[in-house]
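Participant: requesting a structural model of the entry that follows:
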Amino acid sequence: MPLVPLQADILGPDYRVETISLPPDDEGPVVATLVKLEPARPTGRAVLHVHGFADYFFHTEYAQWWAARGYTFYALDLRKYGRSLREHQTPHYVADLAEYFAEIDLAWWRITTRDGHRRVIASGHSTGGLTVPLWAHERRPDELAALVLNSPWFDMQGAAWLRSPAARVAIERIGTSRPRQQIPRRISGVYGRSLHRDHGGEWDYDLTWKPLESRPVHVGWLRAVRRGHAMLHAGLDIACPTLVLSSARSHFGQQTVETAATHDIVLDVQQIRHWASSVGRHVTSVAIEDAIHDVVLSRPHVRARAYDALATWLDAWVRPDADRAGSDEEDGEGHDPDHGDHGA
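Facilitator: As a prediction, the model looks like this:
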């Protein structure tokens, strides 16, 4: 496979980016995009992060946190999202979550075979937090050291009838006959405004790639998600340590900036905790007080607690395995250069 020099990314010169060509679908050419941040002191370890719905990678603080600990950080903008979205495409649409396995496979090859990383942590947020364990269960790569799932979408939130057999049958039938039919829904935009710096939030990102009002939901795509939920609920067999981070509480009533800034107003955190053990054999679930849906975009003191929990889990369950494998001794990295700095 010919190697193309990586280019500077929109996030700045420290971030390099490459386009991954994929087989065309019924809408035409398809690509994914891999973003990379190198650490100052590489350890042979890496992280691959996959975003959620109506999202893309702009989480520089999260990338820098991992890089400070010697991990080469990679983030994948999936097909039809963010950097990978093309004008001829229906944003985010796939008929099967397994379609994403192609770009995850190609990213994994670049990380492990091309770039030589022996131990890789796979990270996923929201829909990405569902897709990543499904991929890991199917592929079982030898280099997979751990999973970090940030508010993974493990079930259909909302009224109980949405999870009923009748609802599942309706989604299956309409998703088969009219897959691109949109599902009516009301989006307040409060969550987006609570994040973006032009609307009172802290973060700067492209509103054409991550709109304040989210994106339309199509029945065929929801069918794919519900099939993914069914696979998870049946039980996955992932042996590596898994960390599931979520907010301590959800809020689905009247939404204000304050509720959006201190609750998950997108997913039901009780469902996340209920299904966490279905991921595999070794799962740690941590609820972060006052966290939002994307935990690492919470207010500074809240995400400091999230990073502290992540560091504690990493040292307890992932780093000792790496040390026994000899990776630290081989790389001359016998300690974490920033150990103890778990904040923003």
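Participant: please make it C-alpha for all contacts and neighbour counts, starting now.
Facilitator: OK.
Participant: which parts of the protein are strands?
Facilitator: 7-9, 12-25, 28-37, 45-50, 71-77, 119-125, 144-150, 242-247, 283-288 (DSSP state E).
Participant: and residue 97, which of these is closest to it?
Facilitator: Nearest to residue 97 among the strands of the chain is strand 45-50 (12.7 Å), distances taken as CA to CA.
Participant: and residue 177, which of the strands of the chain is closest to it?
Facilitator: Closest to residue 177 of the strands of the chain, according to CA to CA: strand 12-25, at 18.2 Å.
Participant: okay if I get the strands of the chain as a markdown table plus distance to residue 163 and mean neighbour count?
Facilitator: Below are those laid out as a markdown table (distance: least, CA to CA, whole Å; neighbours: other CA atoms under 10 Å):
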| stretch | distance to residue 163 | mean neighbour count |
| --- | --- | --- |
| strand 7-9 | 41 | 15 |
| strand 12-25 | 30 | 14 |
| strand 28-37 | 32 | 21 |
| strand 45-50 | 26 | 26 |
| strand 71-77 | 29 | 26 |
| strand 119-125 | 22 | 24 |
| strand 144-150 | 22 | 25 |
| strand 242-247 | 21 | 28 |
| strand 283-288 | 23 | 18 |
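Participant: let's see this one next, to set against the first:
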Amino acid sequence: MEFREDILGAPYEAAELTLRPDDEGAVCATLVRRLVPGSERAVLYVHGYNDYFFQTNLADHYTALGFSFYALDLRKYGRSLRPHQSPNFVRHLAEYDEEIDEAVRIIRELDGHRQLLLNGHSTGGLIAALWAGRRAGRAVVDGLFLNSPFLSMPAGPAVRTVGGPAVTAIGRMAPTRVLPSSLNPHYTHSLHKDHQGEWDFDLTLKPAEGFPLYAGWLAAIHQGHRRLRSGLGIDVPVLLMASTRSISTTVWNEGLRRADAVLRADDIAAQGPRLGRHVTIVRIEDGIHDLVLSGEAARTRVFAELDHWLAAYLDVPAIEAPLIDAPLIDARPADARPAGESA
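Facilitator: Alright, predicted model coming up:
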């Protein structure tokens, strides 16, 4: 393993992690890092579905706090996708344990960091949470920050109840069968500077229309959700953030700049207590799906809340800027509130 300059340029470096081959052949993951000399704190970021690490503003924030920053491009995603592979495909989410374990080993044993925060976004949040549950009691991670984690299918209970077993059966019999995708291209358009957004990233690694949706991958997600519903028993503090609202639209809508256009934010918050015994839930007004890419006021709130939590639970020195004034948000879904009670 050798770190070389990353596609983002200095100060980012990347190393290819060779993993066990699967049915499609050779497999690798990519570990990106930005070191803070002398730091004993580190954070490992795990991206979402149809995604890869490009969120340098997130790395900027962590390094300003004194964290060395690491990010994984998981197998068959982003920097790690190879021509012979089905993009994003796995049969079980536990397959990702291999690259997370290796990244943790490098961060702790080779690079010498004594404290480690795991930060997952969307599907990466589900993967990180399941991994942390399986590693409970081993003291390999000190906390989790989950940014709009994929803890529930963006559908009603009836659809989830009926559709889950059907998808699992299809995924078992025909794992690489391509299913109709509901990925909203307008979400990616709301992010990218060449459309309606302010961020620059590679649209071949994160295409607006997404990659094929495989039945086996979706079955793996359903299996992960079933495991979550039984409780994960994560034994370190967890910070879960989600927007205060979601939006569903097939055409461009300005509301895409102020709501989660991928998942149901209320459902994310409702599942939070199943993660472990020590879960902090924060709802972000005007937050989008990837909260750190929200509009300036919302992402300022995200970072302020993160800093406050890090100071309280991981003993990270508090920054000088106080939390911006904002009303408390009820984390419960509307249908869980007593009749007549509003948010």
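Participant: superposed on the second structure, what's the mean shift for the lengthiest helix in the first structure?
Facilitator: In the first structure, taking DSSP state H as the definition, the longest helix is helix 219-234. Here the mean offset of helix 219-234 of the first structure against the second structure after fitting is 0.5 Å, by mean CA distance after the TM-score superposition for the first structure.
Participant: equivalent range in the second structure for that helix?
Facilitator: Counting by TM-score structural alignment, helix 219-234 of the first structure falls onto residues 215-230 of the second structure.
Participant: check stretch 149-159 of the first structure too.
Facilitator: Using TM-score structural alignment, stretch 149-159 of the first structure corresponds to residues 146-156 of the second structure.
Participant: the match of helix 219-234 of the first structure: which residues count as buried?
Facilitator: Residues of stretch 215-230 of the second structure classed as buried by neighbour count (16 or more other CA atoms under 10 Å): 215-225, 228.
Participant: residues making contact with it?
Facilitator: 88-93, 126, 130, 151-152, 164, 167-172, 174-179, 271, 274-275 (CA atoms under 8 Å, 6 or more residues apart in numbering).
Participant: run the last query once more with 7 Å
Facilitator: With contacts defined as CA atoms under 7 Å, 6 or more residues apart in numbering, stretch 215-230 of the second structure is touched by 89-93, 151-152, 164, 167-168, 170-172, 175-179, 274-275.
Participant: stretch 131-139 of the first structure too?
Facilitator: 97, 101, 124, 236-238, 279.
Participant: quick one: that stretch to the second structure mean distance?
Facilitator: Stretch 131-139 of the first structure versus its aligned partner: 0.8 Å mean (mean CA distance after the TM-score superposition for the first structure).
Participant: how about stretch 167-184 of the second structure: buried residues?
Facilitator: Result for stretch 167-184 of the second structure [16+ other CA under 10 Å]: buried residues 167-168, 170-171, 175-176, 183-184.
Participant: Serialize these to JSON lines and add fields for distance to residue 52 of the second structure.
Facilitator: Listed next are these as JSON lines, based on distance: CA to CA, whole Å:
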{"residue": "167", "distance to residue 52 of the second structure": "26"}
{"residue": "168", "distance to residue 52 of the second structure": "26"}
{"residue": "170", "distance to residue 52 of the second structure": "27"}
{"residue": "171", "distance to residue 52 of the second structure": "24"}
{"residue": "175", "distance to residue 52 of the second structure": "23"}
{"residue": "176", "distance to residue 52 of the second structure": "22"}
{"residue": "183", "distance to residue 52 of the second structure": "16"}
{"residue": "184", "distance to residue 52 of the second structure": "17"}
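Participant: just the closest of these to residue 283 of the second structure, please.
Facilitator: residue 184 (22.5 Å).
Participant: can you report how many residues neighbour residue 321 of the first structure?
Facilitator: 13 (other CA atoms under 10 Å).
Participant: for it, which residues are in contact?
Facilitator: Per CA under 7 Å, 6+ apart, neighbours of residue 321 of the first structure: none.
Participant: now the helices for the stretch 201-344 of the first structure?
Facilitator: When secondary structure is read from DSSP state H, counting those that start in this stretch, the stretch 201-344 of the first structure shows helices at 219-234, 257-262, 269-275, 300-313, 319-324, 327-331.
Participant: residue 12 of the first structure: which of those helices is closest?
Facilitator: Residue 12 of the first structure sits nearest to helix 300-313 of all these, at 22.4 Å, using CA to CA.
Participant: find me the equivalent region of that closest one in the second structure.
Facilitator: Mapping helix 300-313 of the first structure onto the second structure (TM-score structural alignment) gives residues 296-309.
Participant: distance from that stretch to the first structure after superposition?
Facilitator: Compared with the first structure, stretch 296-309 of the second structure is 0.9 Å away on average (mean CA distance after the TM-score superposition for the first structure).
Participant: residue nearest the centroid of the second structure?
Facilitator: residue 121 (1.3 Å; CA atoms, centre = their mean).
Participant: would you mind finding the match for that one in the first structure?
Facilitator: Counting by TM-score structural alignment, the partner of residue 121 of the second structure is residue 125.
Participant: which residue, other than its chain neighbours, is closest to that match?
Facilitator: Closest residue to residue 125 of the first structure apart from its sequence neighbours, by CA to CA, 6 or more residues apart in numbering: residue 150 at 4.6 Å.
Participant: give the contact list for that neighbour.
Facilitator: Shown in contact with residue 150 of the first structure (CA under 7 Å, 6+ apart): 124-126, 129, 244-246, 294-295.
Participant: all set now, cheers.
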